[in-house]
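Peer 1: okay, here's the prediction I keep looking at, along with the sequence it came from:
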Amino acid sequence: MFSRNKLVPELIVADINKSLDFWTSLVGFRVVYERPEVGFAYLDLDGAQIMLEQYDPLELQWVTGALEAPLGRGINLQIAVDLVEPVLHRLAAVQWPLFRTCEDVWYRADTVEVGQREFLVQDPDGYLVRLAESLGERPYSL
């Protein structure tokens, strides 16, 4: 049975088909359900969930200001994946540019460091997506 998360970002997109191709074919999400007649899709990738809604200036969408590319400025969506390599291969196969190349990084979380192999890519509308593979934890030392 499908379970909806308590926090699910909904992204306004210019072209639902281009966005669906990016999020499903390249990143690996699956469409849980959609309403194609209004340009809406609910996606899931092993519990990471996102909604996509095609912009329609004639509808009463929840838009708080002008939509100018790139969309989503000031936010990046971190998505945990088992392995980043398959996603990197799919992106490379279509020559999709990376915003930041893949690297291993460690972030302090109180008394430990949390490691992840990560890269950043922008979706067709410019939303910044960080895909991260866990490298585990290690003690933090100065």
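Peer 2: Received, thanks.
Peer 1: going forward, measure contacts and count neighbours with C-alpha atoms only.
Peer 2: Noted.
Peer 1: what segments of this protein are helices?
Peer 2: Ranges of helices in the chain, per DSSP state H, are 16-20, 85-93.
Peer 1: return the distance of the last one from the chain's centre.
Peer 2: A distance of 15 Å separates the C-alpha centroid of helix 85-93 from that of its chain, computed with C-alpha atoms, centre = their mean, to the nearest Å.
Peer 1: so what does that helix touch, helix or strand wise?
Peer 2: On a contact count with 3 or more C-alpha pairs under 8 Å, 6 or more residues apart in numbering; DSSP states H and E, helix 85-93 meets no helix or strand.
Peer 1: go again with 10 Å.
Peer 2: Where contact means 3 or more C-alpha pairs under 10 Å, 6 or more residues apart in numbering; DSSP states H and E, helix 85-93 is packed against strand 98-109, strand 112-122, strand 128-139.
Peer 1: got the angle between the shortest one and strand 98-109?
Peer 2: For strand 112-122 against strand 98-109, the angle between stretch directions is 160 degrees (axes from the mean of the first three to the mean of the last three C-alpha atoms, to 10 degrees).
Peer 1: want to compare, so here's the second one:
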Amino acid sequence: MNFNAVIPEFIVSDLEQSRSFYCDLLGFTIEYGRPEENFLFLSLEDCQLMIEEGTDNELTELAYPFGQGINISFGIKDVPKLYQKLLESNYPIYRPLIKRKFRVGDHYIYPHEFAVLDPDGYFLRFSE
């Protein structure tokens, strides 16, 4: 497995709840874990993410939503399909699916994107 140059790591309040959200709902795969550290390394297509259940000391210093001010963008192939899966699961959508227009240098791209908050309030944007 190759590792991305930047891989976010989230401190979560409940590893099993987060595993269920990321793997069962969003479709991430567990690449490996360290149960003794309550840690999982996850991937979805070319995206990588680490989650680790926080200790009582770490969690008392965090306030919901965790990661305030951070917007993590995941580039995936079929954003509308994932969006539909979340709708069918009745998961709350933070920002509905839209087709955006972004200028990149001297041309424009038109990705679909939407955003959700994970169980601990991390802001996740999925974009093509």
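Peer 2: Everything's here; your move. Bear in mind that the values here come from a model prediction, so they are computed numbers and not experimental data.
Peer 1: if we can go back for a sec, adding mean neighbour count, write the helices of the first structure out as CSV.
Peer 2: Listed next are these as CSV, based on neighbours: other C-alpha atoms under 10 Å:
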stretch, mean neighbour count
helix 16-20, 18
helix 85-93, 15
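Peer 1: so which of the helices and strands packed on helix 85-93 of the first structure is the most surrounded?
Peer 2: The highest mean neighbour count among those, using mean count of other C-alpha atoms under 10 Å, belongs to strand 112-122: a mean of 19.
Peer 1: in the second structure, what range does it match?
Peer 2: Alignment note (TM-score structural alignment): strand 112-122 of the first structure is matched to residues 107-117 of the second structure.
Peer 1: end to end, how far does that stretch reach?
Peer 2: Terminal residues of stretch 107-117 of the second structure lie 31 Å apart, using C-alpha to C-alpha, to the nearest Å.
Peer 1: and for stretch 99-115 of the second structure?
Peer 2: One end of stretch 99-115 of the second structure to the other measures 12 Å (C-alpha to C-alpha).
Peer 1: gap between it and the chain center?
Peer 2: The answer for stretch 99-115 of the second structure is 20 Å, by C-alpha atoms, centre = their mean.
Peer 1: over to stretch 112-131 of the first structure?
Peer 2: 8 Å.
Peer 1: circling back to that earlier point, nearest to residue 22 of the first structure, of the helices and strands packed on helix 85-93 of the first structure?
Peer 2: Checking these against residue 22 of the first structure by C-alpha to C-alpha gives strand 112-122 as the closest, at 9.7 Å.
Peer 1: compared with the second structure, how much does that closest one deviate?
Peer 2: Once fitted to the second structure, strand 112-122 of the first structure is off its aligned match by 0.7 Å on average (mean C-alpha distance after the TM-score superposition for the first structure).
Peer 1: which strands and helices lie in contact with that strand?
Peer 2: Packing partners of strand 112-122 of the first structure (3+ C-alpha pairs under 10 Å, 6+ apart): strand 76-80, helix 85-93, strand 98-109, strand 128-139.
Peer 1: average gap between the third one and the second structure?
Peer 2: Compared with the second structure after the fit, strand 98-109 of the first structure shows a mean deviation of 0.6 Å (mean C-alpha distance after the TM-score superposition for the first structure).
Peer 1: in terms of secondary structure, what does that strand contact?
Peer 2: Counting by 3+ C-alpha pairs under 10 Å, 6+ apart, the packing neighbours recorded for strand 98-109 of the first structure are helix 85-93, strand 112-122, strand 128-139.
Peer 1: how about the ones you listed in a markdown table, adding distance to residue 101 of the first structure?
Peer 2: A markdown table is the format used below for those (distance: least, C-alpha to C-alpha, whole Å):
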| stretch | distance to residue 101 of the first structure |
| --- | --- |
| helix 85-93 | 10 |
| strand 112-122 | 5 |
| strand 128-139 | 10 |
